[in-house]
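*Asks:* Okay, here's the prediction I keep looking at, along with the sequence it came from:
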Amino acid sequence: MKSGETLDQACPIRDVLDRIGDQWSLLVLATLAPGVKRFSQIEREIGDVSKQMLSKTLRRLEQDGFVAREVHAEVPPRVEYRLTPLGHSFLEPMRGLIRWAEANQGAILAARGRAATA
């Protein structure tokens, strides 16, 4: 952030976190990391996401350039999703965030417990 800017101005951190920081986007990106998958495969691997929410999440990730959608002219149509180069470039920072969360979840839960009893 530049001197004199506030976080409510055009902030790349806020912009990106608003889009990928929802409940499902990181899970979808992690699911697509190994390669191309169909909608039903993504849904099955994530488990507890509704079809409607998965569809919305995939559309947003596609709009932002993280995911590419390919429709094959078959009957019925076969639709596949894959990470774009931008999506692949996000995997390492995402893995770092996941490692940090795993390493610090206990401390965060303990702090929440202390705050709840205060």
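*Replies:* Cool, got the structure. Note that the structure is a prediction, hence the values are computed from the model and not measured. Numbering: from 1, shown residues only.

*Asks:* hey, let's count contacts and neighbours off CA atoms from now on
*Replies:* OK.

*Asks:* Report the secondary structure state of residue 71.
*Replies:* strand (DSSP: H, G, I helix; E, B strand; the rest coil).

*Asks:* burial measure for it, as a count.
*Replies:* Residues within reach of residue 71, counting by other C-alpha atoms under 10 Å, total 10.

*Asks:* does it really touch residue 82, like I thought?
*Replies:* No. Using C-alpha atoms under 8 Å, residue 71 makes no contact with residue 82, being 11.7 Å away.

*Asks:* What lies in contact with the strand or helix carrying residue 15?
*Replies:* Residue 15 is part of helix 12-20 when elements are defined by DSSP states H and E. Helix 12-20 is contacted from outside by 7, 25-26, 60-61, using C-alpha atoms under 8 Å, 6 or more residues apart in numbering.

*Asks:* take a look at this one as well, against the first:
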Amino acid sequence: MSSYTGLYVQCLESGEIHGVQVVDPFGNSLSLEPEIYIKRQINPPINTLPNIDDYKAEISKPKVSPIILALVDWVNGKSVPEEALYRMQQFGFIFPDLQGVLKLTPYGEQTLRENGLL
């Protein structure tokens, strides 16, 4: 098994793959020929990698924090880990009322709205 990880494929107009961009554990990137990628058994499988345009579109999307995603689950009544509840309180997204019931703060609601999650 290789220490490289595949990022995306580079294709000709015909759709034929002529290069595969990979990255090593230290963040160094290089392009390999498809045959070498397959021979070295680099993951993920070559046929599951996005093309360069789809890859660039995906990395340009803003990433949503796992805590904000846990907040969405909590707001929707799903169970979330205690650690996530603790973090949500630290960030000021939720607070316990006088009876100890957790409530969404205005800041938590604003954060959900700004991320298009509410």
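*Replies:* Thanks, I have the structure now. Not measured: the values here are computed from a predicted model.

*Asks:* Superposed, what's their TM-score?
*Replies:* Here the superposed chains carry a TM-score of 0.37, computed using TM-score structural alignment, normalised by the length of the first structure; 57 aligned residues with a C-alpha RMSD of 2.8 Å.

*Asks:* now for the helix or strand following the helix holding residue 15 of the first structure, which elements pack on it?
*Replies:* Proceeding N to C from helix 12-20 of the first structure, the next assigned helix or strand is helix 25-32, under DSSP H and E. Applying 3 or more C-alpha pairs under 8 Å, 6 or more residues apart in numbering; DSSP states H and E, we find helix 25-32 of the first structure packed against helix 39-46, helix 51-63, strand 78-83, helix 85-117.

*Asks:* Can you point out the buried residues in the helix or strand encompassing residue 10 of the second structure?
*Replies:* Element membership of residue 10 of the second structure [criterion: DSSP H and E] is strand 5-11. Buried positions in strand 5-11 of the second structure, judged by neighbour count with 16 or more other C-alpha atoms under 10 Å: 5-10.

*Asks:* From those residues, pick the one nearest residue 83 of the second structure.
*Replies:* Ranked by distance to residue 83 of the second structure (C-alpha to C-alpha), these are led by residue 5 at 30.5 Å.

*Asks:* Now for residue 53 of the second structure: which residues touch it?
*Replies:* No residues are in contact with residue 53 of the second structure under the rule C-alpha under 8 Å, 6+ apart.

*Asks:* Tell me the secondary structure of it, please.
*Replies:* Assignment for residue 53 of the second structure (three-state DSSP): helix.

*Asks:* and the gap between it and residue 35 of the second structure?
*Replies:* 22 Å (C-alpha to C-alpha, to the nearest Å).

*Asks:* and what of residue 69 of the second structure?
*Replies:* 39 Å.

*Asks:* and what of residue 73 of the second structure?
*Replies:* Going from residue 73 of the second structure to residue 35 of the second structure by C-alpha to C-alpha gives 43 Å.

*Asks:* before we move on, back to that, may I see the helices and strands packed on helix 25-32 of the first structure organised as JSON lines, with distance to residue 18 of the first structure and mean neighbour count added?
*Replies:* Below are these laid out as JSON lines (distance: least, C-alpha to C-alpha, whole Å; neighbours: other C-alpha atoms under 10 Å):
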{"stretch": "helix 39-46", "distance to residue 18 of the first structure": "21", "mean neighbour count": "15"}
{"stretch": "helix 51-63", "distance to residue 18 of the first structure": "11", "mean neighbour count": "16"}
{"stretch": "strand 78-83", "distance to residue 18 of the first structure": "19", "mean neighbour count": "19"}
{"stretch": "helix 85-117", "distance to residue 18 of the first structure": "15", "mean neighbour count": "12"}
